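S.K.: what's the 3D shape of this:
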Amino acid sequence: MMMNLFSSFDPSTSFNLSLNWLSTLIGLMMIPPFFWLIPSRLNMMWLLIIITLHKEFKIIMNKNSQGSTLIFISLFMFILMNNFLGLFPYIFTSTSHMTLTLSMALPLWLSFMIYGWTNHTMHMFTHLVPQGTPGILMPFMVCIETISNIIRPGTLAIRLSANMIAGHLLLTLLGNTGSSMTIMLLNILLITQILLLILESAVSIIQAYVFVVLSSLYSSETN
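M.R.: So this is what the prediction gives:
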């Protein structure tokens, strides 16, 4: 039972090939036509989201560089697209795997660290000791801050994948019990599944936003 349940998170369940990872690229195939068509309501909605995110990330990063927010906006759109695609039946949720989430979080964190320690070494050292720390606690605070800094890419990756797995797993568990229920309980289950699907849609947006905001906060600490 458990093997069958968790097999929905196995990317190599069809034809003995990892074809499910192709769902990561489905959205990229649909994006290019947007640039060649007359602006529609969908275009205006995307532009509004991009402008709002740009303003917010610029405030977080505390700098006026014109292109500094583009990488975070692109990352938000990529994660959001994959989270939403995973809500459709028989489409593999690529963001539920550490393979994808860690490959996004680790290079970002590593580039911030290399840039910060190379160009702002003293500034990075000051972050290891919070202001107002007593002298006797400084060695412990350095160890704590160093460990919390090192585990950042892991927490980013685990947070995204765990939230994606949890919701889909709950939907799968409830869906598997439907065959043994009466009509009355089946109606209640259907309403519950619809409410959970709405919740998962909100979680898809929130988790993409949290991932990108935390990444931008980490980048602001290196300047």
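
S.K.: drop to CA atoms for contacts and neighbour counts, all remaining ones
M.R.: OK.

S.K.: And Met61, how far from Ile79?
M.R.: Separation of Met61 from Ile79 (Cα to Cα, to the nearest Å) stands at 20 Å.

S.K.: Neighbour count: those two, which is higher?
M.R.: Counted by other Cα atoms under 10 Å, Met61 and Ile79 do not tie: Ile79 has more neighbours, with 25 against 20.

S.K.: so the more buried one makes contact with Ser94?
M.R.: No - between Ile79 and Ser94 no contact is recorded; they are 9.4 Å apart, counting by Cα atoms under 8 Å.

S.K.: Need the residues touching each of those two.
M.R.: Counting by Cα atoms under 8 Å, 6 or more residues apart in numbering, Ile79 and Ser94 have no contacts in common.

S.K.: Now show me the structure for the sequence below, then we'll compare the two:
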Amino acid sequence: MMASLFSSFDPSANLNLPLNWLSSFIGMLLIPPLFWISPSRSSLIWNKILTTLHKEFKILMASNKMNGSTILFISLFSFVLFNNSLGLFPYIFTSTSHLSFTLTLALPLWLSFMIFGWINNTIHMLAHLVPQGTPPALMPFMVCIETISNVIRPGTLAVRLTANMIAGHLLLTLLGNTGNSLSIYMINILIIVQLMLLTLESAVSVIQAYVFAVLSTLYSSEVN
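M.R.: You can find the predicted model right below:
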């Protein structure tokens, strides 16, 4: 039971090859239509969303020194959102349900921010370790606390995304496996509950992609 339950999160496919990871790159097939002379309605809606995200990320960064850097976080949002949404379809591998995938996104991003900050803005980074108004007696403890909270940031980014994606998928799988032993009346109720959970999971996919991108933007704004 447990083996079959978690088999949907197994990255290996036939011949023990990790072919399921290829689902993360299917979105690249959708990029060419964005460059047509006469874009479709879906392209116009998506461009409107990206423009809104660009304005919001620009406000969060609050710096004119990093012009164009919002493209990085918009691309990150789009990539995570695509993989989250793709996992809602049956028999399609959910890449963002694995720590190996989310840590690959979060760790290099955070590490690049830290290297850039400590090399170019060393005094500013040191000032972040002691919040303003901290009593002198508590400063050593605050440095330890702020250092630990800073180090665990990539882990919290990755675990938050992974846990939210796994939880909803497991709940849908558990409820779906009970359908064989239910009556017709209960199956109708189960289908309604499954549709409601699927709607909730669709919202969670968008929210988690937005949270991942916004937190990455806030972490980058602290190094300037």
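
S.K.: By how much does the longest helix along the second structure deviate from the first structure on average?
M.R.: Determined from DSSP state H, the single longest helix within the second structure is helix 184-221. With mean Cα distance after the TM-score superposition for the first structure, helix 184-221 of the second structure departs from the first structure by a mean of 0.3 Å once superposed.

S.K.: Show where that helix falls in the first structure, residue numbers please.
M.R.: Residues 183-220 of the first structure are where helix 184-221 of the second structure lands when matched by TM-score structural alignment.

S.K.: contacting residues for Leu88 of the second structure?
M.R.: By Cα under 8 Å, 6+ apart, the neighbours of Leu88 of the second structure are 94, 198, 201-202.

S.K.: Highest neighbour count among the residues you listed?
M.R.: Thr94 leads those on contacts (other Cα under 10 Å) with 26 neighbours.

S.K.: Pretty sure it sits against Gly87.
M.R.: Yes - using Cα under 8 Å, Thr94 of the second structure is in contact with Gly87, at 4.3 Å.

S.K.: May I see the buried residues of the longest helix of the second structure?
M.R.: 187, 190, 194, 197-198, 201-202, 204-206, 208-210, 212-214, 216-217, 219-221 (16 or more other Cα atoms under 10 Å).

S.K.: now swap in stretch 34-46 of the first structure and tell me
M.R.: In stretch 34-46 of the first structure, counting by 16+ other Cα under 10 Å, buried: nothing.

S.K.: can you give me the helices for the second structure?
M.R.: Under DSSP H, the second structure gives helices at 2-6, 41-61, 70-86, 99-120, 122-128, 139-151, 153-177, 184-221.

S.K.: how about those, which one is nearest Ile26 of the second structure?
M.R.: helix 70-86 (9.2 Å; Cα to Cα).

S.K.: what's the mean deviation for the closest one versus the first structure?
M.R.: Relative to the first structure, helix 70-86 of the second structure is 0.4 Å off (mean Cα distance after the TM-score superposition for the first structure).

S.K.: in the first structure, what residues pair with that helix?
M.R.: Against the first structure, helix 70-86 of the second structure falls on residues 69-85 (TM-score structural alignment).

S.K.: So Gly155 of the second structure sits against Leu105, correct?
M.R.: No - between Gly155 of the second structure and Leu105 there is no contact under Cα under 8 Å: 10.7 Å.

S.K.: hang on, the earlier thing: just send the contacts of Leu88 of the second structure back as JSON lines, with distance to His169 of the second structure too.
M.R.: As requested, the contacts of Leu88 of the second structure are exported to JSON lines (distance: Cα to Cα, whole Å):
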{"residue": "Thr94", "distance to His169 of the second structure": "9"}
{"residue": "Leu198", "distance to His169 of the second structure": "9"}
{"residue": "Glu201", "distance to His169 of the second structure": "8"}
{"residue": "Ser202", "distance to His169 of the second structure": "11"}
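
S.K.: For the longest helix of the second structure, name the packing helices and strands.
M.R.: helix 41-61, helix 70-86, helix 99-120, helix 153-177 (3 or more Cα pairs under 8 Å, 6 or more residues apart in numbering; DSSP states H and E).

S.K.: The same query, at a cut-off of 6 Å, please.
M.R.: Packed against helix 184-221 of the second structure by the contact rule (3 or more Cα pairs under 6 Å, 6 or more residues apart in numbering; DSSP states H and E) you find helix 70-86.

S.K.: Show residues contacting the helix it packs on.
M.R.: 54, 205-206, 209, 213 (Cα atoms under 6 Å, 6 or more residues apart in numbering).

S.K.: Go through that helix and flag the buried ones.
M.R.: Going by neighbour count (16+ other Cα under 10 Å), the buried part of helix 70-86 of the second structure is 70, 73-74, 76-86.

S.K.: now stretch 116-133 of the second structure
M.R.: Going by 16+ other Cα under 10 Å, stretch 116-133 of the second structure has these buried residues: 117, 125, 129-130.

S.K.: now stretch 4-17 of the second structure
M.R.: Taking 16+ other Cα under 10 Å as the criterion, stretch 4-17 of the second structure shows 8-9, 11 as buried.

S.K.: Looking at the buried residues of helix 70-86 of the second structure, which is nearest Thr147 of the second structure?
M.R.: Phe73 (24.4 Å).

S.K.: how far away is that closest one from Ile148 of the second structure?
M.R.: 25 Å.

S.K.: cool, and Phe141 of the second structure?
M.R.: 11 Å.

S.K.: same question, Asn120 of the second structure
M.R.: 22 Å.

S.K.: Distance to Leu34 of the second structure for the contacts of helix 70-86 of the second structure - can I get that in CSV?
M.R.: Shown next, in CSV, are those (distance: Cα to Cα, whole Å):
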residue, distance to Leu34 of the second structure
His54, 17
Ser205, 22
Val206, 21
Ala209, 21
Ala213, 22
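
S.K.: what two of the residues you listed are the furthest from one another?
M.R.: Farthest pair in these, by Cα to Cα: His54 and Ser205, 19.6 Å.

S.K.: quick one on the thing from earlier: present the helices of the second structure as TSV; the columns should include distance to Leu29 of the second structure.
M.R.: Supplementary listing: those in TSV, determined by distance: least, Cα to Cα, whole Å:
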stretch	distance to Leu29 of the second structure
helix 2-6	29
helix 41-61	14
helix 70-86	12
helix 99-120	20
helix 122-128	41
helix 139-151	36
helix 153-177	24
helix 184-221	20
